[in-house]
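>>> Prediction below, plus the sequence it came from.
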Amino acid sequence: MKSTTRVQLSLMMFLEFFIWGGWFVTLGTFLNDNLQASGGQSASVFSTQSWGAIIAPFIIGLIADRFVNAEKILGVLHLAGAVLMYQMYNAASIEVFYPYVLSYMILYMPTIALVNSVSFNQMKDPEKEFSLIRVFGTIGWIVAGLIISFVFHWDSEQSRAEGLLRNTFLMSSIASLALGLFSFTLPKTPPKGKGEKVSLGKIIGLDALKLLKDKNFAIFFISSILICIPLAFYYQNANSFLSNSGVSNPTGKMTIGQASEVIFLLLLPLFFKKYGFKKTILVGMLAWAVRYALFAYGNAGELSFMLIIGIALHGICYDFFFVSGYIYTDSKAGEKYKSAAQGLITLATYGVGMLIGFEVAGMITDKYTLADGSHDYKMIWLIPSAIAAVVFLVFAVLFKQEKEIKATV
């Protein structure tokens, strides 16, 4: 790969995830402070990510894979996203905000697959080259959080009281505009499926449903959906929890989670090779239960280290479960169903699983909202901790150890 192309792809990844990290991390706090949203209303807003994940395959399968160059549709989607993000910045109520965020996520979620497509199209050895490009996406997410906390201090108590947290949408709107324009300069990535017949089953991965006949894969599939319930609690409540608990620079400190994600992604092949798939994924499940217990009993004072450890566990939570899951799915699918299987597991987790998770998180948040508007965060965190523990036990008992699976991360 030419060095200029590598720089282009790295900048593309940086901006792609800078945009997402620039507003999504603080969304729960913004909804609570600026729009006075209830737990149920917040759940509806966060669920737009799931609806975006469900609809994304149709945009990719019906348009990007058949008619339009990936870099061009990427540019159009981000330019439209910049407009929608600016409208979110101006929204004064949850009723006005919701249609814009729903429209935005329907347009944004397909761009994740598009940036991958543009990248893979330029690579001769994706297994070695892709991670070096994708890591700039994580760096972009981290930089966005650091800017919010340590440069502009939008998540400080005073700034939140002044309504300045809404500036995160303006920042992301500008970044989306930049990426939209920049996309048209990216290497040409013509549609791969031009002229091919396409079916609904192929688009959303239903061709891979026959894999569920394998008992182990079926247990993994169901566990993947269930573990997304506690995951949704983190996205929806973590930033507002840290902010309301008195943690300084909460958004910046949450970037510790992305830093640990990079570290454990590098360690994953070693762990995978030594302990195998079952033990690796069990560690990931257990990490969810432990981190929420730490959140439940930690505080911003003498027990603040518990909150920091909980944030840092994000790398194990995500990499050891989700990345391991992608590897396992790839190994079970075989050449014929590789793409379909990955599409199915993505639909199950970020689509169905997260949709259920956000709904449950919203109900629990409302149930443990006190009369003065504060929250009983101890119970809000202990419940997903218990759910993760149950999923851990079910998987440990029912999933049978298989022969070693090659880690390709």
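Arrived safely. Residues are numbered from 1 along each chain as shown.

>>> okay, CA-based contacts and neighbour counts for the rest of this
OK.

>>> helices and strands around the helix or strand where Thr138 lies, which ones?
Using DSSP states H and E, Thr138 maps to helix 126-146. Applying 3 or more CA pairs under 8 Å, 6 or more residues apart in numbering; DSSP states H and E, we find helix 126-146 packed against helix 3-21, helix 94-120, helix 250-297.

>>> got the contact list for the residue nearest the centre of the chain?
Nearest to the mean C-alpha position of the chain, counting by CA atoms, centre = their mean, stands Tyr350 at 7.7 Å. Residues in contact with Tyr350 (CA atoms under 8 Å, 6 or more residues apart in numbering) are Gln49, Ser50, Ala53, Ile54, Cys228.

>>> Taking those together, which two end up most distant?
Across those, no pair lies farther apart than Ile54 and Cys228, at 14.8 Å, counting by CA to CA.

>>> of the two, who's got more company?
Neighbours per residue (other CA atoms under 10 Å) separate Ile54 from Cys228, with Cys228 holding more: 25 against 22.

>>> Of the contacts of Tyr350, which belong to helices?
Using DSSP state H, the members of the contacts of Tyr350 that fall in helices are Gln49, Ser50, Ala53, Ile54, Cys228.

>>> Please give the number of neighbouring residues around the third one.
Applying other CA under 10 Å, we find 27 residues neighbouring Ala53.

>>> Comparison target below:
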Amino acid sequence: MPISIRLKLSLMMFLQFFIWGAWFVTMGTYLSQRFSASGAQMGMAYETQSIGAIIAPFIIGLIADRYFAAQKILALLHLVGAALLFSAAYSGSFSSFYPYILLYMVVYMPTLALVNAISFRQLAEKTAQFAHIRVLGTVGWITAGLLIGWFGWEGSQNLQFTFMLAAGASLALGVFSLTLPDTPPQATQQRPTIRQLLGLDALALLKDRAYLVFFLASVLICIPLAFYYQNANLYLNDLGISGAAAKMSLGQMSEIAFMLLLPLFLRRYGIKATLLVGMLAWVLRYVLFAYGNSGEQVWMLFFGILLHGICYDFFFVSGQIYTEQKAGREIKAAAQGLITLATYGVGMLLGFRLAGYITDLHHLDSGYQWWQIWLIPAGIAALVLVVFVLSFPKQRRLPV
């Protein structure tokens, strides 16, 4: 691949995830500081991600894949997104903020598939080369967190600037997308059915007991996952941890390291052990958050953040690999679409609803009862782990 194209794709990935990381991590803190938002309102704001994930297949499958070049619709969506983020930054109340962020996630979530499509069309060795391009996305997310910490917006209660920063990056990516390699619709593509868009052709996989157990566990483990996205930054700021967003970027740094270890672990110990380690990490992370503090137990908080690499890679990434291995050639794309819809759509939607309810339930005049809030997702993750251990049959090691 020409170096100029590699650099363009890498910058595209960097900006794509920089935009998301610039506001998503600290949104709960922003809503609490700016609007004194309730847990239910924070849950509503975060569940817009799930709504966007549910709608995204229709935008991609019915519009982008048939009528427009991918780079052009990517440009349009990011330019519209920039306007929505600027509007969100100047909202004076939660009721005016919510419609902007809901519309934003509806236009942002489809861009995740678009940047992948643009990248894969240019890659000769898709498996090996894509990892080198995609890692720049994680670097972008990390950079956003470090910048927020460097500017000190959390401590000065100026987190509206995160939306302006994201809007500026979205504007830049919108314009830059027009310079990306041309990625026209595949001329041979037929109009997809609703069943194909939702990945329902992959439901046949659920006849396999092992995959059914994994599928249900994936949906359920997203419930405790939502607690982290919604509450972690608010929690750290509530404890007085300075530069919380920057410190949370340590989790993405560990994600890069454990991504490199994942294939080795899968080869040596197999898929069941890998998934179990991922779920166990979720339990441990929330227990550490429950009993950590900004004093002598501050190490618990940092250890919990660093567990992100295991939490995400050993369950979600290994699950994507497992799905790829289990699906036949005809339904590989449908299978990935189905697991994404089930987890980021249904699972996290339920998770954000529950996280909002639990947060409100443990919010007193004296503040949040954080140890009780964190023990609930720890318990849910532990329950999912136990059921998984008892139900998932022994599997041969994957040829990763």
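Thanks, I have the structure now. A quick note: this is a predicted structure, and the numbers were derived from the prediction, not measured.

>>> Tell me the buried residues in stretch 80-98 of the second structure?
Residues of stretch 80-98 of the second structure classed as buried by neighbour count (16 or more other CA atoms under 10 Å): 80-89, 91, 94, 97-98.

>>> Between those, which sits nearest Ala334 of the second structure?
Gly81 (27.5 Å).

>>> For that closest one, which residues are in contact?
Taking CA under 8 Å, 6+ apart, we find Gly81 of the second structure in contact with Tyr104, Val107, Tyr108, Ala167, Ser170, Leu171.

>>> ok, now with 7 Å
Residues near Gly81 of the second structure by CA atoms under 7 Å, 6 or more residues apart in numbering: Tyr104, Val107, Tyr108, Ser170.

>>> Next one: the first one from Met12 of the second structure, what distance?
What that stands for is Tyr104 of the second structure. Between Tyr104 of the second structure and Met12 of the second structure the distance is 19 Å, computed by CA to CA, to the nearest Å.

>>> Comparing the two, which residue is more hemmed in?
With neighbours defined as other CA under 10 Å, Tyr104 of the second structure and Met12 compare such that Met12 has more, 26 against 23.

>>> what about Ala246 of the second structure, how many residues close to it?
Counted with other CA under 10 Å, residues neighbouring Ala246 of the second structure total 19.

>>> which residues touch the counterpart of it in the first structure?
Counting by TM-score structural alignment, Ala246 of the second structure lines up with Gly252 in the first structure. Contacts of Gly252 of the first structure were listed using CA under 7 Å, 6+ apart, and they are Gly145, Leu146, Ser149, Phe150.

>>> Of the residues you listed, which is the nearest to Asn216 of the first structure?
For the contacts of Gly252 of the first structure, the nearest to Asn216 of the first structure is Gly145 (38.6 Å; CA to CA).

>>> quick one: the residue lying closest to that closest one once chain neighbours are set aside from Glu95 of the first structure, how far?
Among residues not flanking Gly145 of the first structure along the chain, Gly252 sits closest, at 4.9 Å (CA to CA, 6 or more residues apart in numbering). Counting by CA to CA, the separation of Gly252 of the first structure from Glu95 of the first structure is 29 Å.

>>> What of Ile263 of the first structure?
40 Å.

>>> Same question for Gln122 of the first structure.
43 Å.

>>> these two touch, right, Ser91 of the second structure and Tyr100?
No: look at Ser91 of the second structure against Tyr100 with CA atoms under 7 Å: they stay out of range, at 8.8 Å.

>>> Between the helices and strands packed on helix 126-146 of the first structure, which one is closest to Lys192 of the first structure.
The nearest among those, by CA to CA, is helix 94-120 at 10.0 Å.

>>> ok, average deviation of that closest one from the second structure?
Mean deviation of helix 94-120 of the first structure relative to the second structure after superposition (mean CA distance after the TM-score superposition for the first structure): 0.3 Å.

>>> Report the buried residues of that helix.
Buried residues in helix 94-120 of the first structure, counted by 16+ other CA under 10 Å: 94, 97-98, 100-111, 113-120.

>>> same check, this time on stretch 292-305 of the first structure
Neighbour-count burial for stretch 292-305 of the first structure flags Tyr292, Ala293, Leu294, Phe295, Ala296, Tyr297, Gly298, Asn299, Ala300, Ser304 (criterion: 16+ other CA under 10 Å).

>>> Next up, the contacts around the second one.
By that I understand Ala293 of the first structure. By CA under 7 Å, 6+ apart, the contact set of Ala293 of the first structure is Trp381, Leu382, Ser385.

>>> Check the fourth one too.
For Phe295 of the first structure, the contacting residues are Met306, Leu307, Gly310, Trp381, taking CA under 7 Å, 6+ apart as the criterion.

>>> again, only this time at 6 Å
With CA atoms under 6 Å, 6 or more residues apart in numbering as the criterion, the residues that contact Phe295 of the first structure are Leu307.
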